[in-house]
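> Show me the folded form of this:
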Amino acid sequence: MIQCTKTREEISLNGDNLCLKQVEQIAKGAAVSIASDVEDKMHASRAFVESVAAGETPVYGVNTGFGYFSRKRIENDKLLELQKNIIVSHASGYGKPLSIPETRVAMCLRLHVLSKGYTGVRYCLCEALLHLIQAEIYPVIPESGSVGASGDLAPLAHLAMPLIGHGEVFYKNQRLPALEALKEEKLPVFELAEKEGLSLINGTQVMLAVGSLALAKACRVALMSDKITALSYEGMEARVDALYPKLHEARGQKGQCSVAARILSELEGSYLMDSHFKAPRVQDSYSLRCAPQVHGPSHDLLAFCRDKVEIELNAATDNPLVFSDEGSIVSGGNFHGQVLGMAFDSACAAVSELGNISERRIELLLNPNSSELPAFLTPYEGTHSGYMAAQYLAASLVNENKGLANPAWTDSIPGNVGVEDHVSMGMNSAKKLRKIVENTVTILSVEALLASQAIDLRISRQLGKGTERIYSLLRERVPKLDTDREIHLDVSRSRQLIEELIADL
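Next up, the predicted model:
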């Protein structure tokens, strides 16, 4: 079970101004609280919901059924039962549970959106959810079951169940019935009022939790890919002409210019930058020469996705929404996860391409016809295989990434007898991004391993300030390969280092 790592940060939730960096802090265990102005703005919208509930006019989610049953008016003495039923009936998820950090973020994001004051729930519901977070009672949320249309109905139902004494939780390193954890913490079972069950499960906060954490890491992985490319420049004795700033300024693409500058910065002080150095090739293969032109669009696309996600972090995604200032409750579709599905799938493509081009540099390093080094970077060709099989690992992961990079949002499957006739599949997009990011870290770890081996097989020369750091750190954990050994151990140690370096970016 992945646990949260405590930080000293405290984040005040009010429905506004939450950013991706704070989401990462929440995942690491940052304390959260409810902002002081939240209670007043929630009180106004709640008062309006209660006035509607006491009347005869049908209002969706307050005194009607849900989805196909929205035409059915619910009798007043059944309104509270209705809210409990929507949670237990929609807890239909299956499969591996979300990690504790992902679950914690989902809980805090749901608390955050309830705090906006548009849902019409009582302030005490926010307090009850906060108490679960503070007591580290984390719902068991299966990761499969959301189609991302009325938000993440199934996973959010699993998130909400412990509040009403149902479902399972992770508590003190155990998986146990929610009621047991509530009793140990002396927390009461929450009694839902009108609209509160629906408001707990209508929204995009689970796909947002999974996808935003994956996206935040993806942005750092993209930076790391630039640094490791510089290491491959050293290993391949590549020409730095292709990084010439004016060359990239002539095209004017922001990401491309930034990547070229970043690789150059890593190579500062390297023998490759010496005007007297004669590169072995007039031009290098595209995976080196065109790295800025390939990495750059991935950086740009990830930045675009980040903007969309940070808007959604602070979005009102319930249905209906309560506008107490004008005395209205409006049904709409802010719960639809299309914007996130498209963002996460775009990020999938961006990160997958970074892994794709990294594998091509791996092949260059292993190929004696391109590297002018011993085949597979072994000093003892034939008797020993060197890093031959490392490329198999990279190729396998690249192939997996290419399949995962196919967008989920293009395959809408209608449900609820046609009421929900278009869905986003945004949760699947978020899960794909999470997997692609992890695969790409492994691919980059193989590239770093091989680039360092290539450096060792060449005449000892001065490396760049950035490349020297990565090379030296790697060599503290993985010695130069002479005779054959278990390559998976080299990859594992390289990956551990690359993960640490990514976390520091």
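> okay, CA-based contacts and neighbour counts for the rest of this
Noted.
> and Glu420, what does it touch?
Gly67, Ala149, Ser150, Pro414 (CA atoms under 8 Å, 6 or more residues apart in numbering).
> Could you list the residues in contact with stretch 368-376?
The contact list for stretch 368-376 (CA under 8 Å, 6+ apart) reads 236, 364-367, 381, 385-388, 454, 457-458.
> Helices of the stretch 351-500 of the chain, residue ranges please.
Taking DSSP state H, counting those that start in this stretch, the helices of the stretch 351-500 of the chain run over residues 368-371, 388-404, 426-457, 465-477, 487-504.
> so which of the ones you listed gets nearest Leu192?
Leu192 sits nearest to helix 426-457 of all those, at 26.8 Å, using CA to CA.
> counting contacts, what elements does that closest one pack onto?
Here helix 426-457 touches helix 205-236, helix 338-366, helix 388-404, helix 465-477, helix 487-504, going by 3 or more CA pairs under 8 Å, 6 or more residues apart in numbering; DSSP states H and E.
> Out of those, which is closest to Met427?
helix 205-236 (4.5 Å).
> how far is the closest one from where the chain is centred?
11 Å (CA atoms, centre = their mean, to the nearest Å).
> buried sites along that helix?
Within helix 205-236, the residues that count as buried by 16 or more other CA atoms under 10 Å are 205-236.
> which residue is nearest the middle of this structure?
In the chain, the residue lying closest to the centroid (CA atoms, centre = their mean) is Ala214, at 1.6 Å.
> Now do the strands in the stretch 1-150 of the chain.
Counting by DSSP state E, counting those that start in this stretch, the stretch 1-150 of the chain has strands at residues 10-13, 31-34, 94-97, 138-139, 142-144.
> Kindly compare burial across these and name the winner.
strand 138-139 (a mean of 29; mean count of other CA atoms under 10 Å).
> quick one more, to check against the first:
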Amino acid sequence: MPDTFFYGTDRLTSSKAIAIARGQLKASLNDEATARVLASQGEVAQIVSTGRTVYGVNTGFGILANKPISEEDTATLQYKILQSHSVGVGEPIAPEVSKLMLITKVQSLAQGYSGVQLSTLQRIIWHIDNDIIPVVPSQGSVGASGDLAPLAHLFLPLIGLGECWVNGEKKKTARVLQQNQLLPIQLGPKEGLALINGTQFILSFAVKAVQRMHNCLEAADIIGAMTLEALTGTNAPFDERLHKLRPYAGNRLVAQRLRLILRDSAIMQSHVDCGRVQDPYSLRCMPQVHGASRTAWFHLKELTETELNAVTDNPIIFSATDTISGGNFHGQPLALPLDYACFAAAEIGNISDRRCYLLLEGKWGLPMLLMKDVGLNSGFMIPQYTTAALVTENKTLCFPASADSIPTSLGQEDHVSMGSISGRKLNQVLDNLENILAIELLSACQAIEFRRPHRSSEVLEFAHDLVRNYVSFAEEDRIFAEDINLVAGLIKDFSFVEKVDAFTAARDIRLNEGYAEFTY
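Presented below is the predicted three-dimensional model:
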């Protein structure tokens, strides 16, 4: 990753956007982007001075597009649009998502097609660099005409209104600006519209989902392999020759990862002649199921990174005499892949829950409910109730928001994407998936200890020991919620996958070799 990212001229990726948000990558405007911004702002000034009618510069908005606005009112119009469109409701989104909205908006505006002032971009970058992040409600966008309500709230602080997160606390913007000896920005013509037109709310949730879903997919392969070991399953279904006959890249990658994760396992060797013909689908079909979800993730990543480098404003200013009112703000290109990824993430949870159930049945040498003294103890019976509940909750979240459209603006905006809901729902599903995977990992670590003295592969023994640093083997019932939360923490903060990856890299076990496109 480079030392500095230049807005508007460098290509932004999901990982770079996250790195900028976390202060791991410096970002700024270079001379080329600055020149573009200044030139575009000059074109808008010329439009105003000549009186040429351009939507949003000297007209009203939406159904009011045919209402002319006088030259002296063009600046007031932009102030009012931030006020009137700040209608969001619900709990605030996470500050990191708000910060990603700022970053992705700067990337779009800095390309020089929106007519904003350089000082406005510099103020947004000040918010990013100083981690003074606007408070944005979670609900109110229909995902077309831009993410109007959330973006309006995002940019209220530019005009001295709204609230900001400062060191984890909500503070009134007026007070924050005063403390930093700053004055509100005086918006120029078109600026308010440029700020709220765009897909940055949808996009920022997509950026988070690309990161989080990849982590879950990587974890699911490791955890699924540990469950297979505990259940004395076979690695035969992961044979490379089999997957060359149905060569989906996602499937082949998962099969390769499972082969390498399970390599040189003494547990696997201990039952080669057990006489069991086939394993249940949730073990045998991991390449097909996990692989299909990886394909969905790759599609989301690819389209998210197209959007990260797109201009989603309206109208687009090519010059003072060449402007186009189009539909680049429409969220459909992201709404559909977000819904697709939602199904794919839910299915990883679904198959994980099936494996949890298999671990409890008392088959293939494991004690029923993964505890020797059951009756007095319930063992691991009830954690699987939680996976069942979370899986069903995810199913209810799988209705595709993009399948619905409700006309707005008195019918002028008669088809909308609802992609904002798609992005939020996917991240809710990922919340649940992280907990489902944590319960499977906790159960698999318990189960694999019943295979002693046989040892698993070095990768899985490392993963098992990593969990045991936080949670001990359960001889009897205890408050399993505490165990679940500890293990879920390892998944949610990415440390489980990161530490396993570091271990495999140190031993030159290249789990993802040959599949660079599937890396985050």
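> Can you lay out the helices of the stretch 351-500 of the first structure as CSV showing distance to Glu420 of the first structure?
Converted to CSV, the helices of the stretch 351-500 of the first structure look like this (distance: least, CA to CA, whole Å):
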stretch, distance to Glu420 of the first structure
helix 368-371, 55
helix 388-404, 25
helix 426-457, 15
helix 465-477, 51
helix 487-504, 40
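> Deepest-packed of those helices, please.
For these, the highest mean count by mean count of other CA under 10 Å goes to helix 426-457, at a mean of 26.
> how about the helices in the stretch 101-250 of the first structure?
Using DSSP H, counting those that start in this stretch, helices in the stretch 101-250 of the first structure cover 123-134, 153-160, 178-184, 196-201, 205-236, 245-249.
> Select, out of those helices, the one closest to Asn17 of the first structure.
So among these, helix 205-236 is nearest, using CA to CA, at 15.2 Å.
> Would you check the span in the second structure matched by the closest one?
Counting by TM-score structural alignment, helix 205-236 of the first structure lines up with residues 200-231 of the second structure.
> Which of the strands of the stretch 1-150 of the first structure sits closest to Glu184 of the first structure?
Short answer: strand 138-139, nearest of those by CA to CA, at 14.0 Å.
> in the second structure, what residues pair with the closest one?
On the second structure, the counterpart of strand 138-139 of the first structure by TM-score structural alignment is residues 133-134.
> same question, stretch 45-65 of the first structure
Using TM-score structural alignment, stretch 45-65 of the first structure corresponds to residues 40-60 of the second structure.
> Serialize the strands of the stretch 1-150 of the first structure to JSON lines and add fields for distance to Leu200 of the first structure.
Compiled in JSON lines, those are given as follows (distance: least, CA to CA, whole Å):
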{"stretch": "strand 10-13", "distance to Leu200 of the first structure": "16"}
{"stretch": "strand 31-34", "distance to Leu200 of the first structure": "17"}
{"stretch": "strand 94-97", "distance to Leu200 of the first structure": "19"}
{"stretch": "strand 138-139", "distance to Leu200 of the first structure": "13"}
{"stretch": "strand 142-144", "distance to Leu200 of the first structure": "17"}
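> Leu450 of the first structure: which of the ones you listed is closest?
Here strand 94-97 is closest among the strands of the stretch 1-150 of the first structure (CA to CA), at 34.4 Å.
> what stretch of the second structure does the closest one fall on?
The aligned range for strand 94-97 of the first structure is 89-92, by TM-score structural alignment.
> ditto for stretch 472-490 of the first structure
Stretch 472-490 of the first structure covers residues 465-483 of the second structure once aligned (TM-score structural alignment).
> ok, Leu148 of the second structure touching His85?
Yes - the criterion here is CA atoms under 8 Å, and Leu148 of the second structure meets it with His85 at 6.4 Å.
> quick one: Ile351 of the second structure and Ser145 of the second structure, what's the gap?
Distance from Ile351 of the second structure to Ser145 of the second structure, counting by CA to CA, to the nearest Å: 38 Å.
> Comparing the two, which residue is more hemmed in?
Ser145 (26 against 21; other CA atoms under 10 Å).
> Map that one onto the first structure.
Under the alignment (TM-score structural alignment), Ser145 of the second structure maps onto Ser150 of the first structure.
> Excluding sequence neighbours, find me the nearest residue to its match.
Spatial nearest neighbour of Ser150 of the first structure, excluding adjacent residues (CA to CA, 6 or more residues apart in numbering): Phe335 at 5.2 Å.
> now for the one you found: what does it line up with in the second structure?
By TM-score structural alignment, Phe335 of the first structure lines up with Phe329.
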